[in-house]
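In: one predicted model, sequence on top.
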Amino acid sequence: MLEYLFEQYNNYPTHEIILEITAVIFGLFSVWFAKKDNIWVFPTGLINTSIFVFLLWKWSLLGDMMINAYYFIMSIYGWYHWTRKKDNVVEFPISTMTMHEKKLSVFIFLATIVFVIAVYIFFDKFTHWTSYIDTLATAIFFVGMWLMARRKIENWIFWIIGDIISIPMYFVKGYSFTSIQYLIFTIIAIFGYLEWKKTLNSYNQR
């Protein structure tokens, strides 16, 4: 079983394997901190995404590469957004999406799909069915990251859907460590949603 999962790494450079494992570890830390509504979600996420931008370019997964570049930028924005306080009280606690944010989410989703398709066509990278799945996952994750930076509970729904899509995509492409990472992400995201829901309910009861 282990040989089947990891045999594709026989031909990979050692430094890429080490980088992938390092990125996975920091990615897991980041999602765990997100689940706990902890500000460390952003610094650990910055390390994870910067490594994956490099690796995904080499793996020709341009959509996911752009996801991670976008994550990097949104992590800086989220870090600032989460730490804003007014009269020593957090200005933006966990909340649900407004109608305006729902409309913006649809716009981000559609705009991302158009943009990623244009990038794939420009670089002539529509060479495998995973490229089309990658395009869909990219749009889902773009919305999820934007909502997480704004501390909206619905971000977890987008993470769960995107993670489930990514598990087989990375496995088929031969990146087992990353595929396993997304499996673990899915589990943490489910618990993250439940934990944020509990916190949101406690806010509403005050």
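Out: Looks like it came in fine.

In: alpha carbons only for contacts and neighbour counts from here, please
Out: Noted.

In: the strand or helix carrying Trp57 packs against which elements?
Out: Element membership of Trp57 [criterion: DSSP states H and E] is helix 41-58. Secondary-structure packing of helix 41-58 (3 or more C-alpha pairs under 8 Å, 6 or more residues apart in numbering; DSSP states H and E): helix 14-35, helix 62-83.

In: any chance of these in JSON lines, plus mean neighbour count and distance to Thr49?
Out: Output for those, formatted as JSON lines (neighbours: other C-alpha atoms under 10 Å; distance: least, C-alpha to C-alpha, whole Å):
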{"stretch": "helix 14-35", "mean neighbour count": "18", "distance to Thr49": "7"}
{"stretch": "helix 62-83", "mean neighbour count": "20", "distance to Thr49": "5"}
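
In: what would the ones you listed look like in JSON lines with distance to Thr178?
Out: Below are these laid out as JSON lines (distance: least, C-alpha to C-alpha, whole Å):
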{"stretch": "helix 14-35", "distance to Thr178": "7"}
{"stretch": "helix 62-83", "distance to Thr178": "12"}
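
In: which of these sits closest to Tyr132?
Out: The closest of these to Tyr132 is helix 62-83. By C-alpha to C-alpha, the value is 9.3 Å.

In: second structure follows, compare the two:
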Amino acid sequence: MNKGEIRIQKNTKTDINEGIRAKEVRVIDEEGKQVGIMSLFAAIKLAKEKSLDLVEMSKDAAPPVCRIMDYGKFRYEQNKKLQEAKKKQVVIHIKEVKFRPNTDEHDYRFKLKNIINFLKEGNKVKLAVTFKGRELVHTDLGIRVILRVIEDIKEFGIPEFPIKPDVKRTFSTVIVPVKAKKAQ
């Protein structure tokens, strides 16, 4: 950390027992029934009598909502939910396949086979045709290459958006797998 630099740390921890700063809290017991509004001291005493913790659930409410529960069990269940959410996340990669306006037939077939494999794996594929030098005069050849690829792979994937010029010398589109497009 450099001199004069202020580091702000987000407080993601939940306040429990004496860590709660409010004077009065709305208390919910371990069964989920509302006990009512009481002083923080009385709420902590009530939780300690039951050998549980007073956990602040909503700081923004007036007065803050606190629940009587086992804090260790609460944290364990939260972590378990996070792990479950991470498992359900689906990561979609975009694979890029580059062509030239004068790509030879063998190279075209090889790249087409790779595109089909990427689409079968569920990945999106970015088709790009790059132009060098004076090839830029014949952009129609590049667009024809992309249209030919789209026609050859129509049973595996469809374009997400129309062919568009990217940077200075590139035309591209993104192909999505057929099953992914139907789900949207």
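Out: Received it, and whenever you're ready, just let me know what you need. Predicted model, so just to flag it, every value in this text is computed and none were measured.

In: fetch the TM-score of the aligned pair.
Out: Once the chains are laid over each other, their TM-score by TM-score structural alignment, normalised by the length of structure 2 reads 0.24; 68 aligned residues with a C-alpha RMSD of 4.7 Å.

In: can you say which of the helices and strands packed on helix 41-58 of structure 1 is nearest to Ile190 of structure 1?
Out: helix 14-35 (9.1 Å).

In: ok, and what's touching that closest one?
Out: 9, 39-45, 47-49, 51-52, 55, 177-178, 181, 184-185, 188-189, 191-193, 195-196 (C-alpha atoms under 8 Å, 6 or more residues apart in numbering).

In: from those residues, list just the buried residues.
Out: Neighbour-count burial (16 or more other C-alpha atoms under 10 Å) is assigned, among these, to 9, 39-45, 47-49, 51-52, 55, 177-178, 181, 185, 188-189, 191-193, 195-196.

In: so what's Asp134 of structure 1 up against?
Out: So Asp134 of structure 1 contacts Leu61, Gly63, Asp64, Ser166, Met169 (C-alpha under 8 Å, 6+ apart).

In: name the SS class of Lys48 of structure 2, please.
Out: Assigned state for Lys48 of structure 2: helix (three-state reduction, DSSP: H, G, I helix; E, B strand; the rest coil).

In: give me every residue that touches the most centrally placed residue in structure 1.
Out: The structure's structure 1 has its C-alpha centroid closest to Phe141; by C-alpha atoms, centre = their mean the separation is 5.5 Å. Applying C-alpha under 8 Å, 6+ apart, we find Phe141 of structure 1 in contact with Ile67, Phe158, Trp159, Gly162.

In: now, which of these lie within helices?
Out: Judged by DSSP state H, the subset of the contacts of Phe141 of structure 1 located in helices is Ile67, Phe158, Trp159, Gly162.

In: farthest-separated two in the residues you listed?
Out: Maximum distance among these (C-alpha to C-alpha): 13.5 Å, for Ile67 and Phe158.

In: by residue count, which helix of structure 2 is the longest?
Out: Per DSSP H, structure 2 has its longest helix at helix 71-88.

In: so which bits of it are buried?
Out: Buried positions in helix 71-88 of structure 2, judged by neighbour count with 16+ other C-alpha under 10 Å: Tyr71.

In: what comes up buried for whichever helix or strand comes after it?
Out: Following helix 71-88 of structure 2 in sequence order, the next helix or strand is strand 94-99 (DSSP H and E). Buried residues in strand 94-99 of structure 2, counting neighbours by 16+ other C-alpha under 10 Å, are found at Ile94, Lys95, Glu96, Phe99.
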